Each structure stands twice: as structure tokens, then as C-alpha cells.
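>>> Return a 3D structure for these sequence lines:
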Amino acid sequence: MIDLDAVQRLKVLDGELLVVPENTEQEGMEQLAEALHFLTPGCKVIIVRGPLEKMDVGAMNKLGWYRA
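The predicted structure follows:
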């Protein structure tokens, strides 16, 4: 199960990155994705287990992440 109290943002907009607690199981992440799809059809988000480190654009590019 996902700890909903630990989710950092619940008003989700298209294109956002959601960081869930690092102990969140894959099933919980899938349930969150399904619920978001139900609540906001067509909204696309990225769900990752945290914590995340701050990276500059160069570091993200080396990992294959590109800003649009």
C-alpha cells in the first residue's frame, strides 16, 4: 500500500513528476497511476520512488533525460 500522507502533491497536472516514498511497492505505484488516470483522463505523469537528488541539465542529459 502507498502511504498517501507521504505523497508530496495530489493536485496533479499533465506532465508532472510525482515522487512517492522509496519504500512504495510497485503495486502501489500502479494503483496510484490507475487512480490518476481515472480522475484525470489523458493526464500523463511520471511516478518515481524517492528521494531524488537535484541534478543540473548536463547530468540529466548524460542519463538520457532531456528538457523540452
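>>> make it CA atoms for all contacts and neighbour counts henceforth
Will do.
>>> isn't residue 46 right next to residue 17, touching?
Yes. The pair residue 46 / residue 17 is scored as a contact, 4.8 Å apart, by CA atoms under 8 Å.
>>> For the comparison step, fold the sequence that follows:
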Amino acid sequence: MYEILLNLLFVAGLWLAVEHCLKRETTQSLEDASLIPFADDPEVARRVEAATGKVVKAVAPEEAKPGYINLEM
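Model (predicted):
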């Protein structure tokens, strides 16, 4: 009986914590956050834009600086 009560309290606490964290977020900010993983690759950003119709704010890849070697990892 106590285990069930503790489980219910845990679920309610988790729900309240998530609600508190997302309270100030807007629909637009959540959509922008969902597109961040595609922002560093312009080709993938174009494909995601074509597939979803949402604009991905892509960032150009960093150019090699003179005197430095860019290593592929």
C-alpha cells in the first residue's frame, strides 16, 4: 500500500517539475529547439525544411583557420 502511494507521489512530483520547467516556453520556442540538431549541417537543414516546411536557422560550417589543421573525428 505504501509503495503505491509513494509511486503516485513520485509521478505527481515529476509532472509538477516538468510543468514548472516548461511554464515559460512558447510553441515557437519549442519548435525552434526541436530543429537545433539540424542547424550545423546546411544540406540536412535543407532536407528537413523540404520535408517539414519549417525554417531551420542553419549555421555555416566553421572554416579552417590558417596554420591550424582541422581533424575529422
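>>> Can you calculate the TM-score here?
The TM-score (TM-score structural alignment, normalised by the length of the first structure) is 0.27; 29 aligned residues with a CA RMSD of 3.5 Å.
>>> re earlier: specify which residue of residue 46 and residue 17 of the first structure has the higher count of neighbours.
The residue with more neighbours, out of residue 46 of the first structure and residue 17, is residue 17; 14 against 11, by other CA atoms under 10 Å.
>>> The more buried one and residue 33 touch, don't they?
No. Using CA under 8 Å, residue 17 of the first structure is not in contact with residue 33, being 11.9 Å away.
>>> what sits in contact with each of those two?
residue 47 (CA atoms under 8 Å, 6 or more residues apart in numbering).
>>> biggest helix in the second structure by residues?
Looking across the second structure with DSSP state H, the single longest helix is helix 2-21.
>>> buried residues in that helix?
Residues of helix 2-21 of the second structure include none that count as buried (16 or more other CA atoms under 10 Å).
>>> Follow the chain on from that helix and name the next helix or strand.
Using DSSP states H and E, the helix or strand that follows helix 2-21 of the second structure in sequence is helix 27-35.
>>> Can you name every helix or strand that the next helix or strand after that following helix contacts?
Later in the chain than helix 27-35 of the second structure, the nearest helix or strand by DSSP H and E is helix 42-52. If you count contacts as 3 or more CA pairs under 8 Å, 6 or more residues apart in numbering; DSSP states H and E, helix 42-52 of the second structure packs onto no helix or strand.
>>> Pull out the buried residues from helix 42-52 of the second structure.
Under the neighbour-count rule (16+ other CA under 10 Å), helix 42-52 of the second structure has 42, 45, 46, 48, 49 buried.
>>> Check those residues against residue 12 of the second structure and report the nearest one.
residue 48 (36.1 Å; CA to CA).
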